[in-house]
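What follows is a predicted structure for the sequence shown.
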Amino acid sequence: MDVLDLKVKPDDKGILPRIWWCPTGPFAFLPIHAAGVYEGNNSECLSDYAISSYTPTLDALLASPPPKVNEPRMLAVIQPEIPGDRRLDLPLTVKELGMIERHVPKKWLTGLGTKEEPTSVGRVLSLLPDASFVHFACHGSQNLVNPLESALLLGDGDLKVSKIMQTPIQNASLAFLSACETAMGDEKVPDEAIHLAGTMLFAGFRGVVGTMWSMHDEDGPEVVDVFYNHIFGTGGELHPDSTRAAEALHLAVNRLRTEKKASFQRWVPFIHFGL
């Protein structure tokens, strides 16, 4: 921090400086954004001084800014019940969808996963081409041998990354993967971004939020509430800006850490990739 000269106060708008991390080798598994001294009541960490994002490659930062559209579309997909194994149910994803509905104008939002609008792979793929924002609150599965076979687990089957990449999403802007371990890499090839979050970047999304390890179901709604409030506001901005996603996630996680007194294991997993 001293070398980067980042021990400074926020600017006039209260915004902290931004850092993009491009870790390689064993560093790819470290939560650099949470590096700090955790002793007693005077603990401090990197998040106190800067807003962190990650990037799998430097080229990814050269992508064109997200397109601004007159009518942004958001697709929010939840999977509260897991067929065949109710022990894996995610009941609080319903609350998570409610938080999204609080901040995203109804005319812009399509929500799937309720009894009225059940989730299916086919339905999601049919709606993706028109989406600029996507949010998945479900379980994920990583295929370390073939990353394109990694998938988000929906009610009637697996939504594979390969299918997403084959789908033209003209206005792809931001993807929020509120699922476990969506940004966890493979120790055998640490320099390759083969996790779900990385492949979503390669699928065309300029920014992606993922998790480094298992998240607590109850933390999803808390993070989502602050996150989308910052991007959309309470009434929906005319042009919500997905490039504020890193800042929005920083604020959401900081609230989880300071106000909710969440443990280290609970607030650290949430990370942002891309622009």
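Now that the structure is in, tell me what you want to look at.

all contacts plus neighbour counts: C-alpha atoms, from now on.
OK.

Show me the strands in the chain, by range?
In the chain, the strands defined using DSSP state E lie at 18-21, 36-37, 44-45, 51-54, 74-78, 109-112, 133-137, 139-141, 151-154, 157-160, 174-177, 207-211, 270-274.

can you put those in CSV and add distance to K260 and mean neighbour count?
Rendered in CSV, the data for the strands of the chain read as follows (distance: least, Cα to Cα, whole Å; neighbours: other Cα atoms under 10 Å):
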stretch, distance to K260, mean neighbour count
strand 18-21, 24, 16
strand 36-37, 19, 12
strand 44-45, 17, 14
strand 51-54, 20, 24
strand 74-78, 24, 25
strand 109-112, 28, 19
strand 133-137, 21, 23
strand 139-141, 24, 22
strand 151-154, 29, 24
strand 157-160, 33, 18
strand 174-177, 22, 26
strand 207-211, 19, 27
strand 270-274, 15, 26
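
Out of the ones you listed, flag the one nearest L251.
Across the strands of the chain, L251 has its closest neighbour in strand 51-54 (9.2 Å, Cα to Cα).

Identify all contacting residues around the closest one.
Identification of contacts with strand 51-54 by Cα atoms under 8 Å, 6 or more residues apart in numbering yields 16-23, 33, 246-247, 250, 271-274.

What of stretch 197-204?
For stretch 197-204, the external contacting residues (Cα under 8 Å, 6+ apart) are 56, 60, 147-148, 161, 164-165, 169, 172-173, 175, 177, 182-183, 193, 207-210, 273-274.

And here is the other one:
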Amino acid sequence: MLTEVSDLSTEFQSLSKEFGSFDTQHKLVRILRKLWHDIVDPVVQALGASSVHPGSRIWWCPTAEFTLLPLHAAGPYEKKRDSLPHIYISSYTPTLATLVRARQQVSRDASPQYFVAIGQGNPDGGKPLQCVAPELAMVAQRLAPIVSSFTSLEDSDATVEAAVDVLNRNQWLHLACHGMPNRKRPFESSFAMRDGPLMIKDIIRSDWQSPEFAFLSACHTTVGDEKSPDESIHLAAAMQFSGFRSVIGSMWSVDDEVAQEVVSAFYRNLVDGSGRLDCTRAAMALHKAVKTLRRNNVPLEQQIVFVHIGV
């Protein structure tokens, strides 16, 4: 079984590098079907036998080669509504300890909500991102009237030092930029700012006060190390290790238009009945946002690229 999982993981990692270049959907469906039949369906059957009703939230805590596989998207894909996303709302956690710690933290209903949106479309030595400015404008339009304080840091202002400074003063974060995993030195994985990389080690050292939520609208924010997946510290997990209770990240490159569509639908559903942001609604909000992608016939690999980590 271990050999089969390793082979499947290697096959998927190779396929994910081809997403967007030509029609890879039939290969992806074959992998998702194998994940379903060999791994996920037995879990679903056990959950059903334990009276975990459809529509419930479930958490995956993968190890080793499983960390590189899209368990949240498994399914037979023989009918329109037969995959895991139609049955349960999936989240991930890098360790059970981080999930327990995040669930023990309780948001204060009346506490101020400080939100920062950081966008870097012209990073040092990196490919320009045309989608950053409109994405940040969309986030500001939707959230600025709701939160206690909304800060936007963009382009020339989005430097490493400035990013660390605003992160220390906000509990809610939207980050639109390039994500750069370092497979050999995971703590040097980073986000691309105007003057250089904002590294995981900088994030972990930051003195954030009760951080709640981070949306990482960046390429490859949950990619681990293929050679030592058990030791992988990806960017999204680093946010949870740093104290963020809930994080959204992407498993591979995201299409600009898809990212904007998901972001818009996501934040619309993150607001609770009292008009406040609620980080415990993040998995459900992403689940609903992805539904809009399915209705709009977005390619399958873009429908399943975003994942939720945490509470």
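Okay, I see it. None of the values given here were measured: they were computed from a predicted structure.

ok so, going back, dump the strands of the first structure into JSON lines; add distance to M200 of the first structure as well.
Output for the strands of the first structure, formatted as JSON lines (distance: least, Cα to Cα, whole Å):
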{"stretch": "strand 18-21", "distance to M200 of the first structure": "18"}
{"stretch": "strand 36-37", "distance to M200 of the first structure": "29"}
{"stretch": "strand 44-45", "distance to M200 of the first structure": "29"}
{"stretch": "strand 51-54", "distance to M200 of the first structure": "13"}
{"stretch": "strand 74-78", "distance to M200 of the first structure": "15"}
{"stretch": "strand 109-112", "distance to M200 of the first structure": "20"}
{"stretch": "strand 133-137", "distance to M200 of the first structure": "11"}
{"stretch": "strand 139-141", "distance to M200 of the first structure": "13"}
{"stretch": "strand 151-154", "distance to M200 of the first structure": "11"}
{"stretch": "strand 157-160", "distance to M200 of the first structure": "11"}
{"stretch": "strand 174-177", "distance to M200 of the first structure": "7"}
{"stretch": "strand 207-211", "distance to M200 of the first structure": "7"}
{"stretch": "strand 270-274", "distance to M200 of the first structure": "10"}
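
What does P197 of the second structure correspond to in the first structure?
Here P197 of the second structure is matched to D158 in the first structure, going by TM-score structural alignment.

my guess is its match meets Q142, correct?
No - contact status for D158 of the first structure versus Q142: not in contact, 11.2 Å apart, counting by Cα atoms under 8 Å.

Pull up the overlap in contacts between the two.
Contacts common to D158 of the first structure and Q142, judged by Cα under 8 Å, 6+ apart, are A151.

Excluding sequence neighbours, find me the nearest residue to F306 of the second structure.
Nearest residue to F306 of the second structure in three dimensions, chain neighbours excluded: S250, at 4.3 Å (Cα to Cα, 6 or more residues apart in numbering).

Surely the one you found touches Q302?
No - assessed by Cα under 8 Å, S250 of the second structure is found out of contact with Q302, at 9.7 Å.

and stretch 127-144 of the first structure, which stretch of the second structure?
Going by TM-score structural alignment: stretch 127-144 of the first structure matches residues 166-183.

chain center to that stretch, what's the gap?
Its chain's C-alpha centre and that of stretch 166-183 of the second structure lie 12 Å apart, by Cα atoms, centre = their mean, to the nearest Å.

With stretch 213-233 of the second structure instead?
Relative to its chain's centre, stretch 213-233 of the second structure lies at 9 Å (Cα atoms, centre = their mean).

One more: stretch 38-47 of the first structure?
25 Å.

Thanks again, I'm all set now.
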